[in-house]
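Colleague: Sequence and predicted model, in that order:
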Amino acid sequence: MSQTIISDTFQRPSLRVHALDNVHVALKDLPAGTEIDDDGRTVRLTEAVRHKHKFTLAPLAEGELVIMYGVTVGRATRAIAEGAAITTENTEHSTDSHPAQAHRDHWSAPDVRRFSGITFDGYHRPDGRVGTSNVWLVVPLVFCENRNIEVLRQCVADALGEDPYRDYKRMARELLHGEAGAARDAPPSQPLFPNVDGVRFLTHTLGCGGTDDDARALCQLLAGYICHPNVAGATVLSLGCQKAQIEMLRQAVAQRDPQGLRPVHYFEQQAAQGEDALIREALTTIFDGIKEADRVTRRPAPLSALTIGVECGGSDGFSGLSANPLVGAVIDRLVTLGGSGILSEFPELCGVEHELVARCRDDHVAERFRELMDAYQRHAAAVGAHFSMNPSPGNIRDGLITDAMKSAGAAKKGGDSPVVDVLDYTEPTVRQGLNLLCTPGNDVESTTALVGSGANLVMFTTGLGTPTGNPIAPVLKVASNSEMAQRLPDLIDFDAGPIIRGEARIGELADELLQLCIDTASGRYQPRAVRLAQHDFIPWKRGVSL
């Protein structure tokens, strides 16, 4: 996949991303009448164009294709003048049509000598995998147990003196009672279990009332979390009568942990001697579990033990120019070092399928990708939906006019390395290198799936600001523009805005961002999402979620 042409765009007002494009991207607000140089040819804007939006380099007739990133990203629904803005009023979603077979692209691996011999400090598990954090997990098999999960959460937080919302509670008391009523309990001088990153409590709305496939998918996802290298062990609560039965989850766990190396404790409320007994027994397993987990300390591990999931949310017109290709460059570096990346969000790969097929390592992998993409689109069509419905109002307002335009930029998160495997939802990664994972475009559903399939770290790009995290895997937020990064510093970990301003090149920042990933995986840096206790978890109920 062609790299974004931005390394030589210092201080320009606009950018042609690919040599084949017939549009420019405005890098700042441009008034009507602005003259733009396009390879020695002058284009005069017929109207004002906001930064992040696109304008034409030549007149487009009705039906003519809009090209960006070197691929089709739309079709003119009426004549568009030279120097006019691309909008939802004059452009509709359209993608390229390519033959089923594609050549295998040659890939030039990046120079990673700077990271030769570098390790990260992780938690080594008995199955040989390495975690970037060390948590005990508490899981409900059905939504009926969500209340008991919340009881356990509050009890554990109180017992450990670890309330992530302590400052907000103080704020509320101060607002209601004034400063005199805002006194709070002091946090413990040091954590009781210094080698444990916390106890994480999942809740969800599934487990019963759906299809058998829904129940199986939920159990496969929960098994992915229970057996995750960031998890020391788990406590599972079941009601008893629901579709997602304990035995179904046991089997899913056994598939991932055939030797039974991960401690998992199951409790069924309808078989317990009352709620008090259930809570007491569950608390006992949690406290015994974290005591045992605290015996595990961080030790050096090779970067090949890192699996980074990549995600985007609240994307803008700069995401595909700065944050996404930057993240892709990090993935290329990690793959070269023997590690793995996971690219998901199939609705946001619409229009660049042919480029991904060309990168698949063999015909079997390519065919699996085509099959999963086609099945997803058929399912959407059956209920009157289409991937073209994916862009949100915020995406459109900030320059992502069509799904194909959004997809062409979103796919940049996967870099340029070969695709070694294609996974359906909940399937675990088994091959090192870049994997494709079938998920929806919904930020939390997709992030939830990335971690369930084995990502022990997530890089999340955003142009508008998205408060998404994960219960068990650290999530690093990468901003596409500096204005948002400076306005929302509590959400953002890394600013890719200097790329847009021409103050830094993607390669330079990729080395910095990879180092931040290593520091995060080692526990030396705590991402904003972790500090804010953004423990988002939403399973995908296999309907149409774009």
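Modeller: Yes, it's here.
Colleague: When you work out contacts or count neighbours from here on, use the C-alpha atoms and nothing else.
Modeller: Noted.
Colleague: Which parts of the stretch 51-200 of the chain are helices?
Modeller: 146-160, 166-177 (DSSP state H, counting those that start in this stretch).
Colleague: quick one: buried residues of stretch 72-91?
Modeller: Within stretch 72-91, the residues scored as buried using 16 or more other Cα atoms under 10 Å are 72-77, 80-88, 91.
Colleague: okay, now the one to match up with it:
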Amino acid sequence: MSKNYVQIDPKDNIIVAITPLEKGTVATIQGIDITLKEDIKQKHKFALNDFAMGDEIFMYGVLIGKAIEPIQAGCAITIENVKHASAEFQDSKEKFTWSAPDISNFKGKTFNGYHRKDGKVGTGNYWLVIPLTFCENRNVDVLEGALSEKLGYETKKDFAVDTDALINQYKAGASKDAILNTPIITTKEEMTKNRTFPNVDGIKFLKHDGGCGGIRQDSETLCKLLAGYITNPNVAGATIFSLGCQNAQIEMLQNALDAIDPNLDKPVHYLEQQKSESERKLIEEAVKHTFLGLIEANKITRQPAPLSKLVLGLECGGSDGFSGISANPALGYASDLLVALGGSPVLSEFPELNGVEQEIINRCETEEDSKKFYDLMRAYSAAAVAVGSGFENNPSPGNIKDGLITDAMKSAGAAKKGGTSPVTQVLDYTEQVTKPGLNLLCTPGNDVESTTGLVGSGCNIVVFTTGLGTPTGNPVAPVLKMSSNTHLYERMNDIIDINAGTVISGEDTIESMGEKILDHIIKVASGEVASKAVLHGNNDFIPWKRGVSL
């Protein structure tokens, strides 16, 4: 893909500028010469033919908009001359066949993970501290202050200052020179090496603003999400703080846990403040029980596991005009490889499937799932319209600036993350991944809400494609950021793990990049390489309250 422009699908009547194109440039597409009538920015599009008002515009082979004024061939496609439009869809399936990719390079490969008694395998080993209501966030903070740095889990800074060493020197009557020569800085690497529990990757504190107020369904959904985090294979156990009077009762969380795993044997310790003798006693009990839980969690070590145990979240955010032609389809190929290996990729962000619904419905293996997807999409769209919005309002200012001018255009590119394999299961928010193969999970397009939902439904690792850059991470699952372009990778290398810009430059094909992605996933899943989000302590956690979030 190293030339200056590309027609992605033979049906497309707009062309993507791979590099900035000057007015007067002659582009040849399908044997037709097009003279550009204006400058075309990199990642933006120009018309392949003349459009009259109302004419349909196609990209990725699907309808992405309609002309709202006449557009001449060679002119730029912009928000001033095009409006969002998407194809209609129905709940009945059309015939679908799939050719699995060649998996010979991965056959027999394993990753080193944490094996749980329920048969799942984690890519990490974490202990959770969870408040059932925002009223308990302060107590969560106190517990974090008591445990994280002391046990070697400080992730919010690159080094720690040991003031105690100076205090001890002073009390011992040390000289000024002795105090000045006392080492007091501990690097993050040293803190990690000195962890009390080397087989525990961290203690994660899932603070939130829910659990009380709002509607009862919000608290029920929150408890189901939290239950998904506790049962996630990356989690060894949890400490739960309850105030006592909130909507999200302990029993509600226990019922949600039973619904996922009636035989759950992970340690979960519950503390209710309104039944406690005092706040001090509450914190004392929480510290001691968490410490005992960490002792048990530390007994688990990484062991080889088949790649079929990977549950891969497919996410994107801060997308640009290259996302749909480099990072997303390359991740889609990695998804197809994982499906062929018996694994479970999970595609989310339902507002970003607008315009490709019929293709998704056709790929569903069962009529039940095609109907479920149809109903979820219709309900989501209707809810957005009911509050005066709609899927067409999904693209952000950053998306538009970098060439994604309609939601259908953005969605058609975003859907490429799901590859080409059949859909084995359609899940509503908080429902758990139970089948191998490509799963669909209803989440918002909001990056953190969606990633939070993916991990809550069982993903043990996430790949997050981006064209503009984002520091997003997750408390429980490693989130690998992948750039759609090399410029972003070089400029934000501190937060980007993988560069798919080599597809744009022609150094890689979609297939070779997809294999590189899966190779990197295996290394991170095995604990050989840490994701940048983990290194920086990006522990983003935002539950979705099921309101309209695009």
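Modeller: Cool, the structure landed. Keep in mind it's a predicted model, so treat the numbers as computed, not measured.
Colleague: Narrow the buried residues of stretch 72-91 of the first structure to those in strands?
Modeller: Assigned to strands by DSSP state E, the following of these qualify: 72-76, 91.
Colleague: what's the closest of those to Val49 of the first structure?
Modeller: Of all these, Thr91 has the smallest distance to Val49 of the first structure: 15.4 Å, by Cα to Cα.
Colleague: Now that closest one: closest residue in space that isn't a chain neighbour?
Modeller: Counting by Cα to Cα, 6 or more residues apart in numbering, Ala76 is the residue found nearest to Thr91 of the first structure once chain neighbours are left out, at 4.5 Å.
Colleague: Also Ala530 of the second structure?
Modeller: Closest residue to Ala530 of the second structure apart from its sequence neighbours, by Cα to Cα, 6+ apart: Val524 at 5.8 Å.
Colleague: And the one you found, what's its match in the first structure?
Modeller: Residue pairing (TM-score structural alignment): Val524 of the second structure is matched to Thr520 of the first structure.
Colleague: so what's that match up against?
Modeller: 132, 474, 526-527 (Cα atoms under 8 Å, 6 or more residues apart in numbering).
Colleague: Return the closest of these with respect to Val383 of the first structure.
Modeller: So of these, ranked by how close each gets to Val383 of the first structure (Cα to Cα), first place is Pro474, at 35.6 Å.
Colleague: residues contacting that closest one?
Modeller: Contacts of Pro474 of the first structure by Cα under 8 Å, 6+ apart are 132-133, 456-458, 520-521, 526-527, 529-530.
Colleague: for the equivalent of Asn328 of the second structure over in the first structure, what are its contacts?
Modeller: In the first structure, the residue matched to Asn328 of the second structure (TM-score structural alignment) is Asn324. Counting by Cα under 8 Å, 6+ apart, Asn324 of the first structure makes contact with 312, 409-413, 461, 480.
Colleague: right, and the pair among these with maximum separation?
Modeller: Ala411 and Ser480 (14.7 Å).
Colleague: What is the equivalent residue in the second structure for the residue nearest to Thr91 of the first structure?
Modeller: Per TM-score structural alignment, Ala76 of the first structure is aligned with Ala67.
Colleague: Pull the contacting residues for that match.
Modeller: 51-57, 81-83.
Colleague: residue in the second structure matching Cys438 of the first structure?
Modeller: In the second structure, Cys438 of the first structure lands on Cys442 (TM-score structural alignment).
Colleague: doesn't Leu427 make contact with that match?
Modeller: Yes: applying Cα atoms under 8 Å, one finds Cys442 of the second structure in contact with Leu427, separated by 6.3 Å.
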